[in-house]
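Peer 1: I need the structure of the sequence given here:
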Amino acid sequence: MRAIKAYSKSSSFLVSFIFTFLLFVGVAFNTYVLSVSNDDLLIRETEAAILADIGGFRSLYESAGQSAVIAALENRLKNRNNDFLYYLKNADDEFIAGNLKDWPESDVKLIRNGLLEIEVSTRTSNEHDTPSDAQTAIAMIVAFSNQDNLLIARSVQNYEFAVWLAQTSSWVMIIIVCIISILSLAVAYYVVSRINKISDTADEIISSGNLSERLYVESDWDDLSKLTVSLNLMLDKLEQSVNGIRSVSDNIAHDLRTPLTRLKTHLEQLKEDELKHNLIAECDNILAIFNSLLRITYIETNAKREGFEQSNLSLVLEDAIDLYQPILEEKHIELSTDIGNDLYAICDKSLIFQVFTNLIDNASKFTPAKGSIKLVLSQQGNNVFFSVCDSGIGVDDAALSKLTQRFYRADKSRTARGNGLGLSLVSAVVALHLGEMSFSNSTIADTGLCCKITIPCK
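Peer 2: Down below sits the predicted model:
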């Protein structure tokens, strides 16, 4: 089962989406700054400042005359932070006051009504000063009543640089934000893909029971790779522990099987009585337990498919039914079947036969007289589906997940014959065939159990 089925449901993608959304809010703001930081905005702002200056000088000239204007200009020019340029001349075109070197005669461009774009140079304070370079300015001319003319200009070079810097910064920010957004989504995709790979491998290990498999380590620089290494170390420890437990139980079963066989031989030599038969039955039961343990271990640890061939599961199931038909008739158990014709699968025929017989045996064992059992064998897609449902004593919901554990027996089945290894063997065979096994409450009666198995056809 994949840990994250949809990328949209990943927390990494959610964080990346929120992060990307916030970044694009910043992009939108920068785009707005980029759109308003243009030459037209610069011209409008400069025009407003010049018009305000013209209004002030016109009012001063009308109220106090030329001398007051000259004094105001000189006072203005003493302020080094003043970025305005002035040229006051009389009716004879003679320079009176200001910081412009010349009255512009050429390189004058009309922007709109009364607003000019000119090339100007500032006047030096003395002959030893280096003349300033020509610069672009926005200007307007105000004519006074006695034919004096005042040119008021404002250099826009610094503002043009500021606009260029703002526009460049905005474009750089937009590019950076786009790169960060793409990287964040790429990182989220990488994280989700790696997590799903880890989850798929872990699910394969769980379903197959093969603890020798390991998670693939793609690199050694990221945290997920370090996590994968830690998980592989944990799997090493688990494999060692499980193999140790299995080897102990298998060794005990293997070593005790021989003396038990000898004990049974000696018991058979005793005189015929009820005690002899009881003791032999107990020996047979213990030997059956040991044989089942060794059989399960063999299937789990030697998961080989040499005996696999295409088999007709319908015929295999009918053989299993024929084997248990006398027992079912003896208990007057009603058996209903729904078996598809000629259902084939690549499998170990003898192991699948053992699966069918074990499940039918379990159902007949825990179903009371005059009860009912239903067997279903059908094909669902690329899988063969088999189910056994009975009207027996059933199992509590809390115990359903424990039924395949070795030696586990539910409280309701303590008094019935058995050793708690039948379903463990079935589970091992199903895992060998890469199938799935599940349990649920019976669908044919108020009580009882349903066991469902799916096995791939190929």
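Peer 1: all contacts plus neighbour counts: C-alpha atoms, from now on.
Peer 2: OK.
Peer 1: who are the neighbours in contact with Leu60?
Peer 2: Going by C-alpha atoms under 8 Å, 6 or more residues apart in numbering, Leu60 touches 68-69.
Peer 1: State the distance from Tyr298 to Asp250.
Peer 2: Per C-alpha to C-alpha, to the nearest Å, Tyr298 is found 10 Å from Asp250.
Peer 1: Alongside the first, I'd like the structure of this one:
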Amino acid sequence: MTLRLGQLARSVTARFVIVAFLVQLIVTGGILLFVQQASERALAAEQKTLVAELRDDLVSAWRAGGDEGLRRLIDARLEQAHASPPVILLATARQDPIRGNLGDWPTVIPARTDWQAIELYRTGSDRAELMGVSSATLPNGELLLAGHVISSSVRLARVNEEAITAALVIGVIFALLSALLIGRVLSNQIQGVVITAREVGEGRLGRRVPIDGSGDAFDALGQSVNAMLDRIEALVSQLRMMTDGLAHDLKSPVTRIKVALERAIIETEDETALAALERVSGEAETLLGMLSTALLISRAEAGIGRDRFVDTDIAALLEDLAEVYGPLAEDRGFEIAVEAEPGLHMALHRELVGQALGNLIENATKYAEGGHRITVRAAREGSGVSLSVADDGPGIPEARRAEALSRFGRLDPARHIVGSGLGLSLVEAVARLHQGSFALENAGPGLRAVLRF
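Peer 2: Now for the predicted structure:
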């Protein structure tokens, strides 16, 4: 789980999704914060304006009509219904109430103030209310307090804040979904290249990246990759044709040489000449085997033979191989043991897989000096099957296994033994034909050659 999270964190797509999400989150959060701050400032400004207008109207009424005019306006304003009821108090210089809907002058309110929010009780009310008030001193020394109940405005601001918070949560969700969607679209665009590259690597050189003709960067990438694959396919086809042609052209004369040598061996009576002819015949046999193996490798790497895959009882295949190679192994001092899980079936090219496993068994009898047992095993491995041939000989050092897998590669201790150096290359080609893998592993003691399908 930790490894998967680490891989995800290093993923370019994941980083892009995170960046896109953060950008959208910052933009959305910034806009909503601006809206909230602007609405709160507008609401506060409106409240202050209403209070200032009420105070100025009352002061103007006093200047126009004296105390009588001011009191008439106070009564008129208190009788009117408002969404935010007015708060008015006319008091003496010693803060004794004269007229209004407050019982006493609030001690925390100075004689002059432009704005102050405070909780007070209106006359006849049994609960305190939040009020925005402003105070002034009239020229005759009397004190005037004017304001409005702003509890409803506060509730409106709270509702507005909750709405902004809900909008932010929804914005976060949509930002995440949109970032994931964008990441998915990009991943799908790249996936076409990945799938094509994987299938070309498996030998299907005719596959190409889908092109939608949009002319965008992904389309240009697909066209460039397809042009590269066209060139690779042409070069591989030319090389394959040359290899196949050379192998075919050489196979016929080598076969004729082999026939001529066998005829000469039968007809000669000179012991020295007979020994020389037998050595040359052996070399011709080795060359003929190399040409046949090279043809098989070339065809397997080209993907030829997938139409001959058949459902195969793997346990039965291994038993047949043990029966065929058993006498050879006994002659060289080995016994073959088969370990196969029952019921293992898989679609395989039976002949090529049999030849690949036969090569591995024959290699074990040749090179596992000092060994006595060869184990041919088949087992389920994850969602696939592994086929292995293991011996109890000296094995191959891990540092030299790649050299052993190279075409015509032969390690120094094996150079005195007759062989072409193509056996393991054929096994690897058969693995790729089945979209599998081939590896050399430590059998402790000995070497284990594993085909995984």
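Peer 1: Sketch out the helices for the stretch 301-450 of the second structure, chain order is fine.
Peer 2: 314-331, 350-367, 401-405, 423-433 (DSSP state H, counting those that start in this stretch).
Peer 1: deepest of those helices, which one?
Peer 2: helix 423-433 (a mean of 25; mean count of other C-alpha atoms under 10 Å).
Peer 1: Only the buried residues of stretch 219-239 of the second structure, if you could.
Peer 2: Neighbour counts over stretch 219-239 of the second structure (16 or more other C-alpha atoms under 10 Å) mark 219, 221-223, 225-226, 229-230, 233 as buried.
Peer 1: Tell me where the first structure has strands.
Peer 2: For the first structure, the strands defined by DSSP state E cover 84-89, 95-98, 108-112, 115-120, 135-143, 149-155, 309-312, 334-339, 344-347, 372-380, 383-390, 436-441, 449-456.
Peer 1: Between strand 135-143 and the fourth one, find me the angle.
Peer 2: Same thing as strand 115-120 of the first structure. 120 degrees (axes from the mean of the first three to the mean of the last three C-alpha atoms, to 10 degrees).
Peer 1: Let me know the angle separating strand 115-120 of the first structure from strand 108-112.
Peer 2: Going by the same axes, to 10 degrees, strand 115-120 of the first structure makes 160 degrees with strand 108-112.
Peer 1: what's in contact with strand 115-120 of the first structure?
Peer 2: Contacts for strand 115-120 of the first structure (C-alpha under 8 Å, 6+ apart): 47, 100-102, 104, 107-111, 134-140.
Peer 1: And the residue sitting nearest the centre point of the first structure, how far from Tyr159 of the first structure?
Peer 2: Taking C-alpha atoms, centre = their mean, the centroid of the first structure lies closest to Val192, which sits 3.2 Å from it. As judged by C-alpha to C-alpha, Val192 of the first structure and Tyr159 of the first structure stand 49 Å apart.
Peer 1: State the number of residues packed around the residue lying closest to Ala431 of the second structure once chain neighbours are set aside.
Peer 2: Leaving aside its sequence neighbours, Ala431 of the second structure sits nearest to Ser437 (C-alpha to C-alpha, 6 or more residues apart in numbering; 5.2 Å). Around Ser437 of the second structure there are 17 other residues, counting by other C-alpha atoms under 10 Å.
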